[in-house]
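K.L.:
model the following, please.
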Amino acid sequence: MRLSIWPGTAQPYSDILDVARHAAATGWDGVWAADHFMPNQPDGSSFMLEAGSLVAALGALVPRVSIGTLVYGNTYRHPAVLANMAVTADHISGGRFVLGVGAGWQVNEHRQYGIDLPPVKQLLDRFEEALQVLHGLLRTPATTFQGTYYQLTDAVCEPKPVQDPLPIMIGAKGEKRMLRMVAKYADQWNTWGLPDVIAHKSKVLDDHCAAEGRDPQQIRRTAQALISVDTPLPDGLRAPAFGGSPAAVAATIDEYRQAGLDELIVPDLLLGTGPERLKSMDKILSLVRA
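P.N.:
Alright, predicted model coming up:
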């Protein structure tokens, strides 16, 4: 099972770079960046670094590991613009970029910037069109597409990615439409969740793959949860999390393996800062590789 780190973007770039370089030097497999412009809070007052610029910088300065977005919100950029951004990041990294995309959801970002956040059905219809545009631009010589939300005529995206194909990862938890889109369009799937959730949703994804006539083994399964080793979990966490003794953490990691997870992604929120965070990363790595 692959192991990746997800440094939060509400911290100085130098700290993010330290985490990413430590991951590359010690045997982690990937580094991810979230696509948000502010925290999910009413005032959205803290800073956050922009994902596209960040992954390009990491791709240039951090060797070996994959670099990806977790995940680009579709409402923030036209998919043709995003395709060109992805190709550039892939070339900068030497073919290590993963294009993570999602439908978009965070209300305060849309409200403050005046970006339209449509009702759910329209949001998902628009996202599915965007996936078709991305496939066309990244994987065919030219794309003509006449949809409700996007129209392209003999559109090109050159150069093509270093990777053939550049992997597209869809962040999805909705079992009816979003996981069906994963089955149709994705090379990788991502969601938040503990092992029981991953096992359940992975079975739903398998069923969608069968309906689409696609081999489910073609889709890599990735997931994230907060982790704390040797310390109790804080009260009031709203995200999936596990922790405790090294043995307890190792047992949960094994449950992810049994659920068929291909990549465990670790947010750095509970790992501390500075040298403490790097030591926490080393502990988690030792448990996954044991």
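K.L.:
from now on I want contacts and neighbour counts done on CA atoms only, so please keep to that.
P.N.:
Fine.
K.L.:
was I right about Arg214 contacting Tyr185?
P.N.:
No - with contacts counted by C-alpha atoms under 8 Å, Arg214 stays clear of Tyr185, the gap being 10.3 Å.
K.L.:
the two: who's more crowded?
P.N.:
The neighbour comparison of Arg214 against Tyr185 (other C-alpha atoms under 10 Å) goes to Tyr185, with 18 against 15.
K.L.:
for this structure, just list every one of the helices.
P.N.:
Ranges of helices in the chain, per DSSP state H, are 13-26, 51-61, 79-92, 107-113, 120-139, 178-185, 195-212, 246-258, 274-289.
K.L.:
show residues contacting the fifth one.
P.N.:
Same thing as helix 120-139. Helix 120-139 has contacts (C-alpha atoms under 8 Å, 6 or more residues apart in numbering) with 74, 78-80, 83, 87, 102-104, 117, 142-143, 145, 147-150, 155-157, 160-161, 164-166, 177-178, 181, 185.
K.L.:
buried subset of these?
P.N.:
Neighbour-count burial (16 or more other C-alpha atoms under 10 Å) is assigned, among the contacts of helix 120-139, to 74, 79-80, 83, 87, 102-104, 117, 142-143, 145, 155-157, 160-161, 166, 177-178, 181, 185.
K.L.:
check contacts around Met281.
P.N.:
Taking C-alpha under 8 Å, 6+ apart as the test, what Met281 contacts is Ala23, Leu271.
K.L.:
change it to 10 Å
P.N.:
Shown in contact with Met281 (C-alpha atoms under 10 Å, 6 or more residues apart in numbering): 4-5, 19, 22-23, 26, 28, 229, 266, 268, 271-272, 275.
K.L.:
out of the residues you listed, who's the most crowded?
P.N.:
Using other C-alpha under 10 Å as the neighbour test, these are led by Ser4, with 28 neighbours.
K.L.:
looks like that residue contacts Asp29 (just checking).
P.N.:
Yes - between Ser4 and Asp29 there is a contact under C-alpha atoms under 10 Å: 5.3 Å.
K.L.:
what's the overlap in contacts for the two?
P.N.:
Counting by C-alpha under 10 Å, 6+ apart, the contacts common to Ser4 and Asp29 are Ala23, Val65, Ser66, Ile67, Glu263, Leu264, Ile265.
K.L.:
quick one: the residues you listed as a markdown table, columns for distance to Phe127 too.
P.N.:
Shown next, in a markdown table, are the shared contacts of Ser4 and Asp29 (distance: C-alpha to C-alpha, whole Å):
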| residue | distance to Phe127 |
| --- | --- |
| Ala23 | 32 |
| Val65 | 28 |
| Ser66 | 25 |
| Ile67 | 23 |
| Glu263 | 24 |
| Leu264 | 25 |
| Ile265 | 24 |
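K.L.:
one more sequence to fold, the one below, so I can look at both together:
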Amino acid sequence: MRISIWPGAGQPWADILAAARHAEQTGWDGVWIADHFMPNDGPGRDPHQPTLEAGSLVAALGAVTERVRIGTLVYGNTYRHPAVLANMAATVDRITGGRFTLGVGAGWQINEHEQYGIELPAVKQRLDRFVEALRVLHGLLRDPVTTLDGEYYRLTDAISEPKPVQDPLPIMIGGGGEKRMLGVVAEYADLWNTWGLPELIAHKSAVLDRFCAERGRDPKSIARTAQALTVVDGPLPEGLPVPVIGGSPEKLADAFAEYRAVGLDELIIPDGFLGAGAEKLKAMDTILELVNR
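P.N.:
Sure thing, here's the model as predicted:
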């Protein structure tokens, strides 16, 4: 099971860079950056916290690292035109020498759409649009010329050059909806990502397998990735809308073993509960040691 770090974009560039460089030097597998322009509304969040932009961060991190994979977790389709995004992704893959993973999703965070005046359609329309966007991305990143006369996107003999170093550049889809989204994953993704504890990941992974069988696709061709907030040693926060693992090194080691047992290919660790400065780097070392037991 691969292990990757997710530095929050609401911290200074110097701290993001320090975490990425430490990951590079100590044996972590990847660095992921979320695509948001501000914190999500919610208890305990500062709605005015400065947030760095994801596309610029992955390009910068790609230029200052040599080994770890770099990826987006995940670009929001509602505010990233897929033709523009394809060119961005190919450029970052060139910068990294073929280490970039393009993570994309349908878009969801209400407050950033409201503040920037960007439409956030109803779920069905959002997913319809996302599927068209995936067709655009597949075409521009993998074919010489792309033409698409869709409801949301129209491309005419469109090119995107140069192509990525990777052939094909891997596309990760974030989402866990069992009615439709996992079917989209089965059709278009090279990697799948969602939040979840091992039991939930096992359940949704089985649903994804069924969608793959319906489409005649080998389920092993889609890597499974997940994340959970991580506490190395201390009380677990309560009342959060996302899963939390750990509390002690022993409990964290057990969680890693459970993820591995359900077939997870990559676990992504947000750095929000790992402390700051030297404390964070020490926590990263402990996590890596526990994963490699």
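K.L.:
can you calculate the TM-score here?
P.N.:
The TM-score (TM-score structural alignment, normalised by the length of the first structure) is 0.99; 290 aligned residues with a C-alpha RMSD of 0.9 Å.
K.L.:
still on that earlier bit, just the shared contacts of Ser4 and Asp29 of the first structure: which are in strands?
P.N.:
Among the shared contacts of Ser4 and Asp29 of the first structure, the members found in strands (DSSP state E) are Ser66, Ile67, Glu263, Leu264, Ile265.
K.L.:
of these, closest to Phe47 of the first structure?
P.N.:
Minimum distance to Phe47 of the first structure across those is 21.7 Å, recorded for Ile67 (C-alpha to C-alpha).
K.L.:
distance check, the nearest residue to Ala24 of the first structure once chain neighbours are set aside against Ser202 of the first structure.
P.N.:
Using C-alpha to C-alpha, 6 or more residues apart in numbering and skipping residues adjacent in sequence, the residue nearest Ala24 of the first structure is Val65, 5.8 Å away. Using C-alpha to C-alpha, to the nearest Å, Val65 of the first structure is found at 25 Å from Ser202 of the first structure.
K.L.:
so what's the most centrally placed residue in the first structure up against?
P.N.:
The first structure has Leu70 as the residue nearest its centroid, 2.4 Å off, counting by C-alpha atoms, centre = their mean. Contacts for Leu70 of the first structure (C-alpha under 10 Å, 6+ apart) come out as 6, 31-36, 51, 98-102, 169-171, 190-191, 265.
K.L.:
to which residue of the first structure is Glu53 of the second structure aligned?
P.N.:
Using TM-score structural alignment, the partner of Glu53 of the second structure in the first structure is Glu50.
K.L.:
neighbours of its match, how many?
P.N.:
Look at Glu50 of the first structure: counted by other C-alpha under 10 Å, it has 16 neighbours.
K.L.:
for the counterpart of Ile198 of the first structure in the second structure, what are its contacts?
P.N.:
Under the alignment by TM-score structural alignment, Ile198 of the first structure pairs with Ile201 in the second structure. Going by C-alpha under 10 Å, 6+ apart, Ile201 of the second structure touches 176, 193-195, 207, 224-227, 259, 262-264.
K.L.:
what of Ala89 of the first structure?
P.N.:
52-60, 67-68, 83, 95-99, 161-162.
K.L.:
counterpart of it in the second structure?
P.N.:
In the second structure, the residue paired with Ala89 of the first structure is Val92, using TM-score structural alignment.
K.L.:
next one: Val101 of the first structure
P.N.:
So, by TM-score structural alignment, Val101 of the first structure is matched to Val104.
K.L.:
that match: neighbouring residues, count only.
P.N.:
As a burial measure, Val104 of the second structure scores 28 neighbours (other C-alpha under 10 Å).
K.L.:
now for it: which residues touch it?
P.N.:
For Val104 of the second structure, the residues meeting the contact criterion (C-alpha under 10 Å, 6+ apart) are 35, 71-77, 80, 82, 85, 130, 133-134, 171-175, 189, 192-193.
K.L.:
from these, list the buried ones, please.
P.N.:
Buried members of the contacts of Val104 of the second structure, scored by 16+ other C-alpha under 10 Å, are 35, 71-77, 82, 85, 130, 133-134, 171-175, 189, 192-193.
K.L.:
was I right to think Pro170 of the second structure contacts Asp190?
P.N.:
Yes - using C-alpha under 10 Å, Pro170 of the second structure is in contact with Asp190, at 5.6 Å.
K.L.:
what touches both of these two?
P.N.:
What both Pro170 of the second structure and Asp190 touch, as defined by C-alpha under 10 Å, 6+ apart, is the set Thr101, Leu102, Gly103.
K.L.:
buried members of those into ChimeraX, please.
P.N.:
Buried residues within those, by 16+ other C-alpha under 10 Å, are selected in ChimeraX with:
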select :101,102,103
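K.L.:
want to throw the shared contacts of Pro170 and Asp190 of the second structure into a markdown table with distance to Phe211 of the second structure?
P.N.:
Shown next, in a markdown table, are these (distance: C-alpha to C-alpha, whole Å):
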| residue | distance to Phe211 of the second structure |
| --- | --- |
| Thr101 | 23 |
| Leu102 | 22 |
| Gly103 | 20 |
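K.L.:
and which of the shared contacts of Pro170 and Asp190 of the second structure is nearest to Asn292 of the second structure?
P.N.:
Proximity of those to Asn292 of the second structure (C-alpha to C-alpha) peaks at Thr101, which lies at 23.5 Å.
K.L.:
quick one: contacts for the closest residue to that closest one other than its chain neighbours?
P.N.:
Leaving aside its sequence neighbours, Thr101 of the second structure sits nearest to Gly71 (C-alpha to C-alpha, 6+ apart; 4.6 Å). Residues in contact with Gly71 of the second structure (C-alpha under 10 Å, 6+ apart) are 6, 30-34, 54-55, 58-59, 61-62, 89, 92-93, 99-104, 170-172.
K.L.:
can you rerun that using 8 Å?
P.N.:
Going by C-alpha under 8 Å, 6+ apart, Gly71 of the second structure touches Gly30, Val31, Trp32, Ile33, Val58, Phe100, Thr101, Leu102, Gly103.
K.L.:
adding distance to Val244 of the second structure, write the residues you listed out as JSON lines.
P.N.:
JSON lines is the format used below for the contacts of Gly71 of the second structure (distance: C-alpha to C-alpha, whole Å):
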{"residue": "Gly30", "distance to Val244 of the second structure": "20"}
{"residue": "Val31", "distance to Val244 of the second structure": "19"}
{"residue": "Trp32", "distance to Val244 of the second structure": "18"}
{"residue": "Ile33", "distance to Val244 of the second structure": "19"}
{"residue": "Val58", "distance to Val244 of the second structure": "26"}
{"residue": "Phe100", "distance to Val244 of the second structure": "27"}
{"residue": "Thr101", "distance to Val244 of the second structure": "25"}
{"residue": "Leu102", "distance to Val244 of the second structure": "25"}
{"residue": "Gly103", "distance to Val244 of the second structure": "22"}
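K.L.:
looking at those, which are in strands?
P.N.:
Per DSSP E, strands hold the following members of the contacts of Gly71 of the second structure: Gly30, Val31, Trp32, Ile33, Phe100, Thr101, Leu102, Gly103.
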